[in-house]
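S.K.: I'll drop the sequence and a predicted model, then ask my questions.
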Amino acid sequence: MLKAHVVFATITGHNEDVADIVTEGLEGLGVQTIETEISQTDPEEFKDVDICVVCAYTYNEGHLPEEGLDFYEDLQKLDLSKQTYGVAGSGDTFYKNYYNVAVDKFDHAFQLTNAKHGAANVKINLEPDAKDIKTLDNFSKQLVNVAKKNK
């Protein structure tokens, strides 16, 4: 059985919603999944699962969540070559060029770990709607398909 860990950082609750949708999607596909808040999580925990997911917000003009800075730094130092990863996030298009850049930054951090990119990054404007839920369900399916091939 595949195992997954979904980590989120949120202020508004939207990224926790994104994480909940991904977690439910993975569980619906038979993946044993845990979900934790970023400040309560050690990136080393990703070594114990097949699928790693980060759902984080972008603060102000392109900054990472302050409570996730240590996680972000430590993540980049890991060898996750046996893991599959995905990154999703809710942001606000009001910030234009800075819209959801935390998604891109976490994607880059995962690239440094040699983890296998399992699904296209997902960027959601504000609260996930019905269309976003479909997108996140497809995101979960893609992660599972790649993780199965990666095993």
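M.R.: Arrived safely, thanks for sending.
S.K.: please count neighbours and contacts with C-alpha atoms only from this point.
M.R.: Will do.
S.K.: name the element the most centrally placed residue in the chain belongs to?
M.R.: The centre of the chain sits closest to V54, judged by C-alpha atoms, centre = their mean, with a distance of 2.2 Å. Using DSSP states H and E, the element containing V54 is strand 51-55.
S.K.: and that strand, what does it pack onto?
M.R.: Contact here means 3 or more C-alpha pairs under 8 Å, 6 or more residues apart in numbering; DSSP states H and E; on that basis strand 51-55 packs against strand 3-8, helix 14-28, strand 84-91, helix 130-150.
S.K.: how about a cut-off of 6 Å?
M.R.: Packed against strand 51-55 by the contact rule (3 or more C-alpha pairs under 6 Å, 6 or more residues apart in numbering; DSSP states H and E) you find strand 3-8, strand 84-91.
S.K.: near L80, how many other residues are there?
M.R.: The burial count assigned to L80 is 24, neighbours taken as other C-alpha atoms under 10 Å.
S.K.: presented hereafter is structure B, for comparison with structure A:
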Amino acid sequence: MARALIIFGSTTGNTENTAERIGGILSAKGLEVTVENVSDVTLGNESDYDLVLYGCSTWGEDEIELQDDFIDYYEAMDKAALSGKKVGVFGCGDSAYTYFCGAVDAIEEKVRQIGGKLVAEGLKIDGEPDDYEAEIDAWAEQVAAA
């Protein structure tokens, strides 16, 4: 059975709820899923999984600011076991900001730099995830099929 690790950083709960929803869909597709808060993750454990998904909200209007708990992990991501690994990125943000869901873009770029293989275009959620259930579900289905 394929194993998936979903790592999220969430301040308001939106990204955490999205991570749980994606995890439920992946589980229904037959994957063994672990959902972890980024503050509880040990770098290098990614090697135990076939698929790694990152969820991070974006803050800041004038520059890209990753969710607070995600910053340390992001800065050390070159030590993550992602070379050749299937990876996907999702996040919540506000399209009124200059860098709408810029954390998704930043994490995707880091994944590319360290040799991860992005399996889907990053999922960017504008505001409340409850308003984007169909999009979240479709993205999760695409990731599960990868």
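M.R.: Perfect, thanks for sending it. This is a predicted model, so every value here is computed, not measured.
S.K.: please state their TM-score.
M.R.: After superposition, the two chains reach a TM-score (TM-score structural alignment, normalised by the length of structure 2) of 0.90; 144 aligned residues with a C-alpha RMSD of 1.5 Å.
S.K.: contact partners for the counterpart of L53 of structure 2 in structure 1?
M.R.: Aligning on TM-score structural alignment places L53 of structure 2 opposite V53 in structure 1. Contact analysis of V53 of structure 1 by C-alpha atoms under 6 Å, 6 or more residues apart in numbering lists V6, Y85, G86, V87.
S.K.: show me what the second one aligns to in structure 2.
M.R.: Under the alignment by TM-score structural alignment, Y85 of structure 1 pairs with V87 in structure 2.
S.K.: which residue lines up with E75 of structure 2 in structure 1?
M.R.: E75 of structure 2 maps onto E73 in structure 1, by TM-score structural alignment.
S.K.: its match and H63 of structure 1: what is the separation?
M.R.: In this view, E73 of structure 1 and H63 of structure 1 are 14 Å apart by C-alpha to C-alpha, to the nearest Å.
S.K.: cool, and E16 of structure 1?
M.R.: Per C-alpha to C-alpha, E16 of structure 1 is found 18 Å from H63 of structure 1.
S.K.: tabulate the helices and strands packed on strand 51-55 of structure 1 (CSV), appending distance to N125 of structure 1 and mean neighbour count.
M.R.: Shown next, in CSV, are these (distance: least, C-alpha to C-alpha, whole Å; neighbours: other C-alpha atoms under 10 Å):
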stretch, distance to N125 of structure 1, mean neighbour count
strand 3-8, 16, 25
strand 84-91, 5, 28
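S.K.: turn those strands into TSV, columns for distance to G28 of structure 1.
M.R.: Shown next, in TSV, are these (distance: least, C-alpha to C-alpha, whole Å):
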stretch	distance to G28 of structure 1
strand 3-8	12
strand 84-91	17
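S.K.: so which of those strands is nearest E67 of structure 1?
M.R.: Comparison of these against E67 of structure 1 by C-alpha to C-alpha identifies strand 3-8 as nearest, at 10.6 Å.
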